[in-house]
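Trainee: Predicted model, plus sequence, below.
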Amino acid sequence: MTFLDLILVFVGLAAAVLVAVALTGRVRARHTAAIAAALASLWVLTAVFDNVMIAAGLFDYGHDLLSGIYVGLAPIEDFAYPLGSALLLPAVWLLLTGRRRRGGERSPDGGAEPTGDGSSTADAGR
């Protein structure tokens, strides 16, 4: 098994979970922007720290298992793990925490519907 095979499984699973969550109506434009910002940050950190760790001799790869494309000293395969993480973690978070209101909008207080008189259905029993 090459690193590319492993990456295809990991990133494929992460993308499938995100698509499943998107089909439930829980992914919004702000979520997409946050995922993109997190991914960009993770890629920059990966580029810097992987190159430093490889240059310091902390680890090495079996080069016959790599694609041969590098960013500095870091193989391109290293950049797939932040991609998978940036897709999977927000998807699981949205799947486990979000409740939908009618029309697909998530209510800011975790699901209580506004009643029109300034209170919400969560306040009805008080």
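Mentor: Yep, it's here. Residues are numbered from 1 along each chain as shown.
Trainee: From now on I want contacts and neighbour counts done on CA atoms only, so please keep to that.
Mentor: Fine.
Trainee: For the helix of greatest length in the chain, buried residues please.
Mentor: With residue count as the measure and DSSP state H as the assignment, the chain has helix 29-55 as its longest helix. Neighbour counts using 16 or more other Cα atoms under 10 Å place Ile35, Ala38, Leu39, Leu42, Trp43, Thr46, Ala47, Asp50, Asn51 of helix 29-55 among the buried residues.
Trainee: here comes the other one, which I'd like you to weigh against the first:
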Amino acid sequence: MTYALLIVPFALVTVVVTLATIRRPHFGRRMAASTAAAVVLGLLTAVFDSLMIAAGLFTYPGELISGVRIGLAPLEDFAYPVCAAFLVPAVFTLLAPRRAA
């Protein structure tokens, strides 16, 4: 199984749960904040994954990744922080009690 296929269930859950919050208050604001968080997490992933790969802490088998890299980190590495940036706020939104109208 490739890393890209491993990401699919996480991405699908993220999309479904995030879309489930579309009718909750402040959806647009939450998406803007999640996008900003995803950019920051992406930058941190690029820097720290590249450092860890350069230090030899781990490697990726070439046949299991797309071959596209940002720094030394394969593109697939960025899916998890991006999913987290959207999924975590969506879950908190769904778990929060609804306010009376």
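Mentor: Done, it's in. Computed from a predicted structure; not experimentally measured.
Trainee: before we move on, back to that, to the chain's geometric centre, what's the distance from the longest helix of structure 1?
Mentor: Taking the mean of its C-alpha atoms, helix 29-55 of structure 1 sits 11 Å from the chain's own mean (Cα atoms, centre = their mean, to the nearest Å).
Trainee: Check which element follows that helix along the chain.
Mentor: Tracing the chain C-terminally past helix 29-55 of structure 1 and defining elements by DSSP states H and E, one meets strand 70-71 next.
Trainee: Where in structure 2 does that next one fall?
Mentor: Using TM-score structural alignment, the residues of structure 2 aligned to strand 70-71 of structure 1 are 69-70.
Trainee: residues making contact with the matching stretch?
Mentor: The set of residues external to stretch 69-70 of structure 2 that reach it, using Cα atoms under 8 Å, 6 or more residues apart in numbering, is Ala46, Leu75.
Trainee: Skipping adjacent residues, who's closest to the residue most central in space within structure 2 in space?
Mentor: Most central in structure 2 under Cα atoms, centre = their mean is Val82, positioned 1.9 Å from the mean C-alpha point. Of all residues beyond its chain neighbours, the one nearest Val82 of structure 2 is Ala38 (4.9 Å), with distances taken as Cα to Cα, 6 or more residues apart in numbering.
Trainee: quick one: that neighbour and Tyr80 touch, right?
Mentor: No. With contact taken as Cα atoms under 8 Å, Ala38 of structure 2 and Tyr80 are classed as non-touching, separated by 9.8 Å.
Trainee: Ala85 of structure 2: how many residues sit nearby?
Mentor: Ala85 of structure 2: 23 surrounding residues under other Cα atoms under 10 Å.
Trainee: In structure 1, which residues correspond to the helix or strand where it lies?
Mentor: For Ala85 of structure 2, the element it lies in under DSSP H and E is helix 79-95. On structure 1, the counterpart of helix 79-95 of structure 2 by TM-score structural alignment is residues 80-96.
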